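Visitor: my questions concern the predicted model and sequence given below.
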Amino acid sequence: MIYGNILTPDGWRLGELHWQAGRITRIAGEPADPGANEHPRILPGFIDLHVHGGGGADAMEGGHALATVARTHARFGTTSLLATTMTAPDDEIRRVLGEIDAYMQAPPAGGARVLGVHLEGPYINPGKLGAQPAHARPGRIEEVEALLALAPIRLLTLAPELAGHGELIRHLTERGVRVQLGHTLGSYEEGVAALEHGACGFTHLFNAMTGLHHRKPGMVGAALAHADYAELIPDLLHVHPGAIRAALRCIPRLYAVTDSTAAAGMPEGDYRLGEQTVTKCLGGVRLADGTLAGSTLTMDQALRNLVSIGLPLEEASRRLSRYPADFLGLNEQGRLATECLADLVVMDTELNLQAVYVAGQLIEGETDVTDAR
């Protein structure tokens, strides 16, 4: 049991949250304003759908690195994540997918839950690589089917303008894979057409895609005009706060991701991102030419950043938990309600992390935070 200000789907309750066998069994309490007391804030665990690495480990290193990535992000409140791949030769992607699947069959305790794979590339535009290595190519249904047989690919990023990708989007949608548009030079019209084919989101909105111009709305314009979901990196470096606020007005279920690299949770220095070397410096991660290459963001900092630009805590929380859960169709995560998984983040009045629970197991925090009232 834990006591504090509990963020439920119906609003804040000051009271007790009970769980057993990893699931919430009861929430007892009265409506409350968390700003009017000093009790902990108890939020749903964060769900990060774009994670390349952390703690010095890179997802492309394979299964042995995933435990480090999962433990690192759990320290910052992430209770579930998608292991995100980089554009690479086919044999390298196949190897990594096989190792991710093996890891998921017997995950070690003490880290965030790995929900599956976010395949970011290789089906992206070679003219909009960003920090992706130069192995981009159009996708074929037969090739993608072979990859789907290796690991649970839950989310796939592609450039919709590449030949055959309209058909590929329709096929993936029928197979239950969520498709996001990203690393693209596509037009507004191509973005709208992709949404009509079944694409349902945008990868790191504003970054690595055609921007908004009033006579050429671009892929950003397609997102702002038509998207229900999109991911965004709220490190306040990738996207200006004003652009974040514009997106919040336009995209109902805009959700936060870290796009974190091996440098997350680590000191400044050089790290791996797929086959490339990146440098953590000046508050971010960059290639040698200065190109932003993922981030060092953690989800607890993403929450604080969203609150700092004016979002109420309950809305910021939804964009780190409820909306990414809904995007993947996860009805038992991303919310604190009876029968849901007891994935909890406990924060103090300054939104500093006090404890993290995954399925009711204390992952981070020196003691079991059970505020004695």
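Guide: Yep, that arrived. Residues are numbered from 1 along each chain as shown.
Visitor: from here on, just use CA atoms for contacts and neighbour counts.
Guide: Will do.
Visitor: distance across stretch 306-313, terminal residue to terminal residue?
Guide: 8 Å (C-alpha to C-alpha, to the nearest Å).
Visitor: for stretch 278-298, that is, sorry about that
Guide: 18 Å.
Visitor: for stretch 144-153, same thing?
Guide: So stretch 144-153: terminal residues 10 Å apart, C-alpha to C-alpha.
Visitor: repeat for stretch 143-152
Guide: Note: stretch 143-152 ends 15 Å apart using C-alpha to C-alpha.
Visitor: which residues touch that stretch?
Guide: 94, 97-98, 100-101, 116-117 (C-alpha atoms under 8 Å, 6 or more residues apart in numbering).
Visitor: what ranges do the helices span in the stretch 201-350 of the chain?
Guide: 218-226, 241-250, 299-308, 313-318, 322-328 (DSSP state H, counting those that start in this stretch).
Visitor: same list (those) but as a markdown table, adding mean neighbour count and distance to P160.
Guide: Output for those, formatted as a markdown table (neighbours: other C-alpha atoms under 10 Å; distance: least, C-alpha to C-alpha, whole Å):
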| stretch | mean neighbour count | distance to P160 |
| --- | --- | --- |
| helix 218-226 | 22 | 10 |
| helix 241-250 | 15 | 21 |
| helix 299-308 | 20 | 29 |
| helix 313-318 | 20 | 29 |
| helix 322-328 | 21 | 20 |
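Visitor: comparison target, given below:
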Amino acid sequence: MTVVTAARVVADAVVHAPGWISVEHGLITGVGAGRPERPDHDYGDATLVPGFVDIHVHGGGGGSFTSGDPASVLQAVQANRRHGTTTTMASLVTAGADELLASVSMLADLYRDGVVAGIHLEGPWISPHRCGAHDPRELRDPDPGEIDRLLTVADGAIAMVTIAPELAGGPAAIRRLADAGVIAAVGHTDCSFAVAQQAVDAGARVATHLFNAMRPIHHRDPGPIIALLGDERVTVELIADGTHLDPALYRYVTRTAGPDRVALVTDAMAAAGLGDGRYRLGQMAVDVVDGVARIAGTPTIAGSTTTMDQLFRRAVHAWAPRESDAEVSAPPTAEALVHAARQTATIPARVLRRTDIGSLETGRRADFVVLDADLRVADVVVGGAAVSA
């Protein structure tokens, strides 16, 4: 058995300060308060948080899940792991039927090898009016035959599918996916409030990056955002990177829906963790300027370049008092650390229906991130084994 200790250990609903974790055979065997006399490793003035779980990410570190290349997928997974993401769901973008089938087949093999935690199909069944960085030439209505072919090839690897429910066959597709155990998500949609409600009644349980690529709120036509935000059955994704959403909106959603219905996601592309330049997202050329990714030659945002550790820090600071800059830079409160950990690990794991990850609790896999005094990644541990950060 291995015992580690640190100044703070963020457990499910409490911060042990100081605290410890015991690990055996890759699993957590105990978590508690205090400093053991003879720990195997003392992380000093560090904070241990659950390994981050990203349920919506397209790549990172120059690697991409949309490339069709297993080596590129592994590159992306490893790059995001260095930023604390210990569980990654691979998100695909809109593509032609044959290309999509081939990508799903390749990622399904990597899912069975444990490289990725599942596949997220973000498209091609989305609205042409809200397609964002997706290739509009490949958009189509959900076809039962295509859905069945993809589910067959994936053999359990498809975990989530984003659909615009106003499309012809949209509600039936949501029911088909839900019946197959796939998480149906509402996103890239121009639907009405009523249609969004119908989608949830049909089985949709996630809002894909709420606000982004959705019909905006209007006082006489509230649209999908209000329907999804107001339904307790729905977990809402937020890209709280300061580009996709204003921090005030993140705070508003968290306090309106409650912190336990918010899953922070990166929606990151290959440029995450790298510098400015020209990249690709599926078939689309993307320019990254000052850290913001946009479809080349347009103002359209194309995913993000953020990482989960950055989202964790933003979430912590968003819970800080707002009265002065001095207070914002003060040490984080236990409440802020707990909420940030839940939104970057516990709730995304719950979306994936995973009870073996997402929290520092006895019996769960020993995945945790070591954060320094500035909440930056100092080390990453996956299944009890340290990964170079």
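Guide: Received, thanks. Since the structure is predicted, the reported quantities are computational estimates derived from the model, not experimental observations.
Visitor: TM-score for these two?
Guide: Once superposed, chain against chain, the TM-score is 0.92 (TM-score structural alignment, normalised by the length of structure 1); 355 aligned residues with a C-alpha RMSD of 1.6 Å.
Visitor: just give me the closest of the contacts of stretch 143-152 of structure 1 to L224 of structure 1.
Guide: Nearest to L224 of structure 1 among the contacts of stretch 143-152 of structure 1 is V117, at 26.1 Å by C-alpha to C-alpha.
Visitor: so that closest one sits against I93, correct?
Guide: No: counting by C-alpha atoms under 8 Å, V117 of structure 1 sits too far from I93 to count as a contact (11.2 Å).
Visitor: burial check on G53 of structure 1, number of neighbours?
Guide: If you count neighbours by other C-alpha atoms under 10 Å, G53 of structure 1 ends up with 36.
Visitor: surely it touches E61?
Guide: No: counting by C-alpha under 8 Å, G53 of structure 1 does not reach E61; the two are 9.5 Å apart.
Visitor: before we move on, back to that, so what's in contact with V117 and I93 of structure 1 at the same time?
Guide: T85.
Visitor: tell me which of those two has more neighbours.
Guide: Neighbour count, other C-alpha under 10 Å: between V117 of structure 1 and I93, V117 has more, with 24 against 21.
Visitor: and that one, that's in a helix?
Guide: No: secondary structure of V117 of structure 1 (DSSP: H, G, I helix; E, B strand; the rest coil): strand, not part of a helix.
Visitor: tell me the contacts of G96 of structure 2?
Guide: E138.
Visitor: which position in structure 1 aligns with it?
Guide: Aligned counterpart of G96 of structure 2 in structure 1: P89 (TM-score structural alignment).
Visitor: what do you get for R215 of structure 2?
Guide: Counting by TM-score structural alignment, R215 of structure 2 lines up with T210 in structure 1.
Visitor: G132 of structure 2 too?
Guide: Using TM-score structural alignment, the equivalent of G132 of structure 2 in structure 1 is G130.
Visitor: element containing that match, please.
Guide: Using DSSP states H and E, G130 of structure 1 sits in no helix or strand.
Visitor: how about it, nearest residue that isn't a chain neighbour?
Guide: Excluding the flanking residues, the one nearest G130 of structure 1 by C-alpha to C-alpha, 6 or more residues apart in numbering is A208, at 5.8 Å.
Visitor: same question, I301 of structure 2
Guide: Closest to I301 of structure 2 by C-alpha to C-alpha, 6+ apart is R294, at 4.3 Å.
Visitor: one more: T2 of structure 2?
Guide: V23 (5.1 Å).
Visitor: that neighbour: neighbouring residues, count only.
Guide: Neighbours around V23 of structure 2, by other C-alpha under 10 Å: 22.
Visitor: that one matches what in structure 1?
Guide: That one, V23 of structure 2, aligns with W19 by TM-score structural alignment.
Visitor: touching, that match and R26? I think so.
Guide: Yes: using C-alpha under 8 Å, W19 of structure 1 is in contact with R26, at 6.9 Å.
Visitor: what's the burial count for the alignment partner in structure 2 of D348 of structure 1?
Guide: Under the alignment by TM-score structural alignment, D348 of structure 1 pairs with D372 in structure 2. D372 of structure 2: 16 surrounding residues under other C-alpha under 10 Å.
Visitor: show me what contacts D372 of structure 2?
Guide: D372 of structure 2 neighbours (C-alpha under 8 Å, 6+ apart): 45-47, 378.
Visitor: equivalent analysis for E361 of structure 2, please.
Guide: Applying C-alpha under 8 Å, 6+ apart, the residues near E361 of structure 2 are 11-12, 28-31.
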